[in-house]
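> structure for this input, please:
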Amino acid sequence: MFRSTNNTCKTSHTTDRILVSVAIPAYNEQDCIGDCLRSIARQRTSAKVEAIICLNACTDHTAHAAIKVAEEEGLDLKLVDEPLKGIARARQRAFEEASGDIIVSADADSVYPTDWIERIVAAVDRKQQTALVYGPVYFTRIRGFTGTVMHHAYPVIDFVITQFDRMTKHPNVRGPNFAVAREAFKQVKGFNVDLEAFEDNDLAWRVAKLRGHRALHYDRHLVVHSSARRYNYYGLWKAVHYYTVGYFKTFLLKKDMGKFQDVRISP
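Model (predicted):
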């Protein structure tokens, strides 16, 4: 286990600062992790921030790349290992290592605006009236026909998803962009580590069932940008089919959809 304890995030001078833990699962993410960590290190927030990366059976130089950026940026970083492959296992391991009052879920191939954590802190207060906050994920560098369609269609898709959330009370939470109060996470006993995908939705549904749907807050301005590598690799229709069918299979049948193979090409 590695821990760097510097923290130079741009914070206000308060005597009682909340601690926010950013949990990042990583499998062979040496090409992406640097930009992700830089965006976290450069947050403008009143909170203290720590980043936790779960190295999930990595065979590349993800750890070295992460340490290098943490030292350059003065980021409080912890690295932990999870030898058994699986996104749910990796998220669970990272969340378990978190010390924060709020645990934020991030992905290694995503970058975050400077007000991201501050918006989360404002939503998930210490009284924990809001137990979970989430927002949209927009994709970057989408190529060809897929890019054209997604550029024009994604705002509409996001609106439809949001309305569906409200009607069904089953939030469509995105793994790179949600945060949960530590106590709520503990109460639902974390992620279902047997799932190969949609572990983020499953967790949110259980929080909503425990705390009530009003305890979940969707912030349409809480936007992050994530790699479109899976859409670029598989194409629009195959990727959309997988996510749509998988969501409803998990939602209606409570069955695991399985997963795509890992895509680790340049984003």
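> please count neighbours and contacts with C-alpha atoms only from this point.
Fine.
> confirm residue 121 sits in a helix?
Yes. Secondary structure of residue 121, determined by DSSP: H, G, I helix; E, B strand; the rest coil: located in a helix.
> so what's the residue count around residue 157?
Using other C-alpha atoms under 10 Å as the criterion, residue 157 is surrounded by 11 other residues.
> distance of it from residue 138?
Distance check for residue 157 against residue 138: by C-alpha to C-alpha, to the nearest Å, it reads 11 Å.
> residue 243 sits in which helix or strand?
Using DSSP states H and E, residue 243 sits within helix 236-248.
> now residue 216. Nearest residue, chain neighbours left out?
residue 132 (4.8 Å; C-alpha to C-alpha, 6 or more residues apart in numbering).
> one more, so I can put them side by side:
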Amino acid sequence: MLQKYLKEKKKVVEDNLMELLGNYRDKYPEKLAKAMEYAVMNGGKRIRPILMYMICDLFDENKKSYDKIKEIDVALEFIHCYSLVHDDLPAMDNDDYRRGKLTVHKKYNEAIGVLVGDVLLTEAFGVVASAKNLEDKSKVQIISKLSEYAGFFGMVGGQFVDIESEHKKVEIDTLKYIHAHKTGKLLTAAIELPMIALNIENEKYQKMVEYSKLLGIAFQIKDDILDIEGNFEEIGKKSNDVENEKNTYPSIFGLDESKRLLQEYLEKARKIISDDFNGNQLFLELTDYFGNRKK
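Take a look at the predicted model:
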């Protein structure tokens, strides 16, 4: 069920991305437009925008809300892709490959890599502001949340602490902060933003936000494990975590304990779905997918 859903919704998301990217295609400066498209359309699971469709299906059986999230899912994926472009830069992780292809700064050059990240982040907010099927009040709330989760109090803050923590041992609370902000905040956005668009304001809103936080930590722990156990053919990149002496769950707890902690977070997430969302099959399968994915 989940694999079929992921495949179907990935096509929807990528059609949306290509449609929005068409606003820049063949416009001056053409090379920047091409580099943007290269950064966005070079693969990826599209799990964050797909999560938005899952939320729509959870709260709106008639699927009439799909039009409300079309631009939001593009905006969030733009921000996610910008973060990957900057994360790969020589000043950050210095990666040559992403999803099995040359990173943006290797395909073009470092300056273009910086500018592609800049433009994707900036345009994301314009995409939401221009959304045709969102109320103005919802637009303001969504832009505010996107800014919070992508910026100082979210992903950038987590990335900063991650960079500052290289080549030194940190406390577990610092590692949790890095994971919760660097990775977790955009996953929370994927679940919270469509609920804002749908005007969901009940207790289930808070339960879903709690679920997203557990999923975000589990996602990063799994990434840390894959950086050790995965291979280039499966994950599409070579990890530099050891060379950069990055703090990860395996580096602090060891591989076996990291796997145990991963299952602990996933079990807490499963419990929320079972207890508060009638054991929704799609979300239960998604939770298991986060623990079993190979890339």
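> can you give me the TM-score here?
Taking TM-score structural alignment, normalised by the length of structure 1 as the basis, the two superposed chains have a TM-score of 0.32; 149 aligned residues with a C-alpha RMSD of 6.2 Å.
> and the helix holding residue 243 of structure 1, what's buried?
Of the residues in helix 236-248 of structure 1, those with enough neighbours to count as buried (16 or more other C-alpha atoms under 10 Å) are 236, 246-247.
> reformat these as JSON lines; add distance to residue 39 of structure 1.
Converted to JSON lines, those look like this (distance: C-alpha to C-alpha, whole Å):
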{"residue": "236", "distance to residue 39 of structure 1": "28"}
{"residue": "246", "distance to residue 39 of structure 1": "30"}
{"residue": "247", "distance to residue 39 of structure 1": "29"}
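> between these, which is closest to residue 76 of structure 1?
Of all the buried residues of helix 236-248 of structure 1, residue 76 of structure 1 sits closest to residue 247, with 34.7 Å by C-alpha to C-alpha.
> tell me how far the residue nearest to residue 216 of structure 1 lies from residue 95 of structure 1.
Using C-alpha to C-alpha, one gets 14 Å for the distance from residue 132 of structure 1 to residue 95 of structure 1.
> show me which of those two is the more surrounded one.
A side-by-side neighbour count of residue 132 of structure 1 and residue 95, using other C-alpha under 10 Å, places residue 132 first with 30 against 27.
> my read: that one touches residue 185, true?
No. Proximity of residue 132 of structure 1 to residue 185 does not meet the contact threshold set by C-alpha atoms under 8 Å, at 9.2 Å.
> which residues do these two both contact?
Here residue 132 of structure 1 and residue 185 have residue 207 as joint contacts, going by C-alpha atoms under 8 Å, 6 or more residues apart in numbering.
> re earlier: which one of the buried residues of helix 236-248 of structure 1 is nearest residue 217 of structure 1?
Lowest distance from residue 217 of structure 1 to the buried residues of helix 236-248 of structure 1 (C-alpha to C-alpha) belongs to residue 247, with 19.7 Å.
> which ones are touching residue 70 of structure 1?
If you count contacts by C-alpha under 8 Å, 6+ apart, residue 70 of structure 1 has them with 4, 37-38, 41, 76-77.
> can you rerun that using 6 Å?
Residues touching residue 70 of structure 1, when contacts are defined by C-alpha atoms under 6 Å, 6 or more residues apart in numbering, are absent altogether.
> where along the stretch 101-250 of structure 1 do the strands fall?
Taking DSSP state E, counting those that start in this stretch as the criterion, the stretch 101-250 of structure 1 carries its strands at 102-105, 110-111, 132-134, 137-140, 178-181, 216-218, 224-227.
> helices or strands next to the first one in the packing?
Using 3 or more C-alpha pairs under 6 Å, 6 or more residues apart in numbering; DSSP states H and E as the contact criterion, the neighbours of strand 102-105 of structure 1 among helices and strands are strand 19-26, strand 178-181.
> next structured bit after the longest one?
Per DSSP H and E, strand 19-26 of structure 1 leads on to helix 33-41 as the next helix or strand towards the C-terminus.
> now that next one against strand 19-26, angle please.
With axes from the mean of the first three to the mean of the last three C-alpha atoms, to 10 degrees as the criterion, the two stretches helix 33-41 of structure 1 and strand 19-26 enclose an angle of 170 degrees.
> quick one: list the elements packing against the next helix or strand after helix 33-41 of structure 1.
Of the helices and strands lying after helix 33-41 of structure 1 in sequence (DSSP H and E), the nearest is strand 48-55. Other helices and strands packing on strand 48-55 of structure 1, by 3+ C-alpha pairs under 6 Å, 6+ apart, are strand 19-26, strand 76-81, helix 87-96.
> immediately after whichever strand or helix holds residue 143 of structure 2, which helix or strand?
When elements are assigned from DSSP H and E, residue 143 of structure 2 belongs to helix 136-150. Using DSSP H and E, the helix or strand that follows helix 136-150 of structure 2 towards the C-terminus is helix 155-164.
> what comes up buried for that following helix?
Residues of helix 155-164 of structure 2 classed as buried: 155-159, 161-163 (neighbour count, 16+ other C-alpha under 10 Å).
> looking at the residues you listed, which is nearest residue 190 of structure 2?
Proximity to residue 190 of structure 2 was ranked across those by C-alpha to C-alpha; first place goes to residue 155, at 13.4 Å.
> run a quick neighbour tally on residue 154 of structure 1.
Residue 154 of structure 1 is flanked by 15 other residues according to other C-alpha under 10 Å.
> run through the helices of the stretch 1-150 of structure 2 in chain order.
2-21, 30-40, 47-59, 66-87, 104-107, 110-129, 136-150 (DSSP state H, counting those that start in this stretch).
> next, the buried residues of the third one.
So the one you mean is helix 47-59 of structure 2. Across helix 47-59 of structure 2, burial judged by 16+ other C-alpha under 10 Å covers 47-57.
> do the same with the second one
Counting neighbours by 16+ other C-alpha under 10 Å, one finds that the buried residues in helix 30-40 of structure 2 are 32-40.
> for residue 84 of structure 2, state which of the residues you listed is nearest.
The nearest member of these to residue 84 of structure 2, counting by C-alpha to C-alpha, is residue 39 at 8.6 Å.
> where's that closest one relative to residue 4 of structure 2, distance?
Separation of residue 39 of structure 2 from residue 4 of structure 2 (C-alpha to C-alpha): 26 Å.
> go on, residue 148 of structure 2?
The gap separating residue 148 of structure 2 from residue 4 of structure 2 is 33 Å, by C-alpha to C-alpha.
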